[in-house]
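Enquirer: okay, sequence plus prediction incoming.
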Amino acid sequence: MLDTHDTHSQQVNQPKFSTTMIMVRPRQESQKFELLLVKRAKTLRVLPGFMVFPGGVIEQEDLLMADVWLSQKPVITFNSMALDMQVPSDFEIESSLVLGEHVDKTKLFWSLYATGLRELYEETGVLLLSNMYNSARVGQEGLADEKLIDLPSLTTWRQVARDLKYLPPARYFGRRVTPSQVKYRFDTHYFICTSPTNVQLQLSSDEIESAVWATPSEILNEFEKDVYLMAPPTVDAVSALNNYQTLDELLAQGRMPLQVYDQKRVNDFISRMS
């Protein structure tokens, strides 16, 4: 989740690499699709009480996981091509310094991908990793659609992730960078993944207050009525998703528009957070 204790990086106000995972599923008896949004706990320093997609900042283990995958070359389930051939052309960062390490474009992309899968598990209990073609879920049976629990340690995630034959497909959706005027800054990369069938959420009690499945238009309506608090990048993502009529269209063509800075919008957001 987007929270930080790195005071030095905040002093220099450099954006941290992070990943947002947009989990989607078909709306029953409809051509529409719905998204998973989670409400951040009010005790968090960054965006307390805001509706967001699961996600968080890149960690050292994500860089290590990318090394493992690039060495073992598990296949992507929808086309069976080698992992290092799958970096999309619209991922425009050629190389960067991440946690003190210079990483190239391929490793950075798959590190961010690992971040998204790990954070999705940490926050919702959904494990989109399996040695089968279908996605898997860990946890107790019989839970309601959402329940606040303390998830097991990430040992399970690490063990599964290090021994994969297949990786779940996730479409790269776009990027947003927090403006320099904002205190906590993130260079966030968005991925779209499909939800496992009949998934049951197990929400991290430390970070997540509640969760909701809703269509993009329903989410935007709640935001416009001030029922949902959402940061500008989340609004951008939901607005972009609202342009697609079906899940098949989204998964085939989905892409966020390039970021356009609106100073009034930035000032309004900063004022709201003060």
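Expert: Received, thanks. Numbering: from 1, shown residues only.
Enquirer: from here on, contacts and neighbour counts on C-alpha atoms
Expert: Will do.
Enquirer: so which other helices or strands are in contact with the longest helix seen in the chain?
Expert: Ordering each helix of the chain by length in residues (DSSP state H) puts helix 105-124 first. The helices and strands touching helix 105-124, judged by 3 or more Cα pairs under 8 Å, 6 or more residues apart in numbering; DSSP states H and E, are strand 16-26, strand 55-57, helix 60-72, strand 95-98, strand 186-194, strand 203-204.
Enquirer: same for the longest one, what does it pack against?
Expert: Other elements packing on helix 60-72 under the criterion 3+ Cα pairs under 8 Å, 6+ apart are helix 105-124.
Enquirer: hang on, the earlier thing: can you redo the helices and strands packed on helix 105-124 as CSV with mean neighbour count and distance to residue 254?
Expert: Formatted as CSV, these follow (neighbours: other Cα atoms under 10 Å; distance: least, Cα to Cα, whole Å):
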stretch, mean neighbour count, distance to residue 254
strand 16-26, 24, 12
strand 55-57, 24, 19
helix 60-72, 18, 24
strand 95-98, 14, 25
strand 186-194, 21, 9
strand 203-204, 24, 27
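Enquirer: tabulate those (JSON lines), appending distance to residue 215.
Expert: Formatted as JSON lines, these follow (distance: least, Cα to Cα, whole Å):
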{"stretch": "strand 16-26", "distance to residue 215": "9"}
{"stretch": "strand 55-57", "distance to residue 215": "19"}
{"stretch": "helix 60-72", "distance to residue 215": "31"}
{"stretch": "strand 95-98", "distance to residue 215": "35"}
{"stretch": "strand 186-194", "distance to residue 215": "14"}
{"stretch": "strand 203-204", "distance to residue 215": "20"}
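Enquirer: got another, please set it beside the one above:
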Amino acid sequence: MDADRPGPGEELNDTGTVTEPRQAATVILLRGGERTLEVLLVQRNPEQRFMGGAWVFPGGAVDRSEGEGDDAHRAAAVRELAEEAAVEGLDPASLVRFSRWITPPQVKIRFDTHFFLAPVPDGARPEVDGGECVDLGWFTPRGALERHRAGELLLVFPTIKHLEQLSAFASADALLGFAAGREVVPVVPRVVMGGEHARILLPGEPGYDEAS
């Protein structure tokens, strides 16, 4: 991926000191069952310094009170979903691990984010808090990407790459079946500078192993 400027929350670190990533968790909330696949995205308040205006999956940093390890990530994911989208009633143990992304060392604000899948609970009516998040919507992964390309939705790199991966699945059930019991390997993108442009590489892409 090439960019002439970083997205919100993706500003590069010019101090030379690598920031320790904070532990974080995110829920990719699903609906559609065996028929289709839609995911919930929330829009962060444009006035926020970090990812202001971007549409993201509900999530955030792990609180110290939530402890460490997998249980802490699950607890944080459920809490953030309730805080940002008013969706409650999820059992943390029922969340399905999907991916783990660690922000590149070259970026100022870094997170070690664990992504979980969960079907929307029966009767849930997502609603934003009006502070941290100002809007929300259900989107097919392909539809969200199309609206981003049309300039209608601001998406950041990790969200784009997850939506691209989710686009391969015809239904929420198919996605959950794929992810159940799957080994999750951490993904650490790397940033390669070329003049005024920044190129983000993922593991397996040409030049990734050579990038520092």
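Expert: Yep, it's here. All values derive from a computational prediction rather than experimental measurement.
Enquirer: show me the one of the helices and strands packed on helix 105-124 of structure 1 that comes nearest residue 220 of structure 1.
Expert: Using Cα to Cα as the measure, strand 16-26 is the one of those that comes nearest residue 220 of structure 1, at 15.4 Å.
Enquirer: the closest one to helix 105-124, inter-axis angle?
Expert: 60 degrees (axes from the mean of the first three to the mean of the last three Cα atoms, to 10 degrees).
Enquirer: what's the angle between strand 16-26 of structure 1 and strand 186-194?
Expert: 20 degrees.
Enquirer: against structure 2, where does strand 16-26 of structure 1 fall?
Expert: Counting by TM-score structural alignment, strand 16-26 of structure 1 pairs with residues 22-32 of structure 2.
Enquirer: which residues sit against the matching stretch?
Expert: 37-40, 57-62, 73-74, 76-78, 80-81, 110-120, 171-173 (Cα atoms under 8 Å, 6 or more residues apart in numbering).
Enquirer: swap in 7 Å and give it another go.
Expert: If you take Cα atoms under 7 Å, 6 or more residues apart in numbering as the criterion, stretch 22-32 of structure 2 is touched by 37-40, 57-62, 73, 76-77, 81, 110-120, 171-172.
Enquirer: which part of structure 1 matches stretch 154-172 of structure 2?
Expert: Stretch 154-172 of structure 2 lines up with residues 229-247 of structure 1 when matched by TM-score structural alignment.
Enquirer: which parts of structure 2 are helices?
Expert: Under DSSP H, structure 2 gives helices at 69-85, 141-149, 157-166, 172-179.
Enquirer: dump those to a markdown table, plus mean neighbour count and distance to residue 128 of structure 2.
Expert: Output for these, formatted as a markdown table (neighbours: other Cα under 10 Å; distance: least, Cα to Cα, whole Å):
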| stretch | mean neighbour count | distance to residue 128 of structure 2 |
| --- | --- | --- |
| helix 69-85 | 22 | 5 |
| helix 141-149 | 17 | 18 |
| helix 157-166 | 16 | 19 |
| helix 172-179 | 17 | 23 |
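Enquirer: which one, of those, ends up nearest to residue 45 of structure 2?
Expert: helix 69-85 (11.1 Å).
Enquirer: so that closest one matches what in structure 1?
Expert: Using TM-score structural alignment, helix 69-85 of structure 2 pairs with 108-124 in structure 1.
Enquirer: distance from that stretch to structure 2 after superposition?
Expert: Following superposition, stretch 108-124 of structure 1 is found to deviate from structure 2 by 0.5 Å on average (mean Cα distance after the TM-score superposition for structure 1).
Enquirer: and that stretch, how far out from the chain's middle?
Expert: Averaging C-alpha positions (Cα atoms, centre = their mean, to the nearest Å) puts stretch 108-124 of structure 1 7 Å from its chain's average.
Enquirer: next: stretch 97-105 of structure 1.
Expert: Taking Cα atoms, centre = their mean, the mean C-alpha location of stretch 97-105 of structure 1 is offset from the chain mean by 20 Å.
Enquirer: equivalent analysis for stretch 18-33 of structure 2, please.
Expert: For stretch 18-33 of structure 2, the distance to the chain centre is 5 Å (Cα atoms, centre = their mean).
Enquirer: any idea how far residue 112 of structure 1 is from residue 196 of structure 1?
Expert: Distance of residue 196 of structure 1 to residue 112 of structure 1, given as Cα to Cα, to the nearest Å: 21 Å.
Enquirer: on that earlier part again, contacts for the match of helix 69-85 of structure 2, please.
Expert: Identification of contacts with stretch 108-124 of structure 1 by Cα under 7 Å, 6+ apart yields 1, 18-21, 54-56, 58, 62-63, 65-66, 87, 126-128, 201-204, 208.
Enquirer: kindly report the same for stretch 56-67 of structure 1.
Expert: 1-2, 16-20, 107, 110-112, 114-115, 119, 162.
Enquirer: and the residues you listed, which is closest to residue 48 of structure 1?
Expert: Once Cα to Cα is applied, the member of the contacts of stretch 56-67 of structure 1 that ends up nearest residue 48 of structure 1 is residue 2, at 10.4 Å.
Enquirer: same for the host helix or strand of residue 103 of structure 1, what does it pack against?
Expert: Applying DSSP states H and E as the criterion places residue 103 of structure 1 in strand 101-104. For strand 101-104 of structure 1, the elements it packs on are strand 95-98, judged by 3 or more Cα pairs under 7 Å, 6 or more residues apart in numbering; DSSP states H and E.
Enquirer: let's see 10 Å
Expert: Judged by 3 or more Cα pairs under 10 Å, 6 or more residues apart in numbering; DSSP states H and E, strand 101-104 of structure 1 is in contact with helix 60-72, strand 95-98, helix 105-124.
Enquirer: and it, which stretch of structure 2?
Expert: By TM-score structural alignment, strand 101-104 of structure 1 lines up with nothing in structure 2.
Enquirer: from memory residue 157 of structure 2 sits against residue 199, does it?
Expert: No - using Cα atoms under 10 Å, residue 157 of structure 2 is not in contact with residue 199, being 11.2 Å away.
Enquirer: residue 75 of structure 1 - how many residues pack around it?
Expert: When neighbours are counted by other Cα atoms under 10 Å, residue 75 of structure 1 registers 20.
Enquirer: repeat that for residue 197 of structure 1.
Expert: Residue 197 of structure 1 has 11 neighbouring residues, counting by other Cα under 10 Å.
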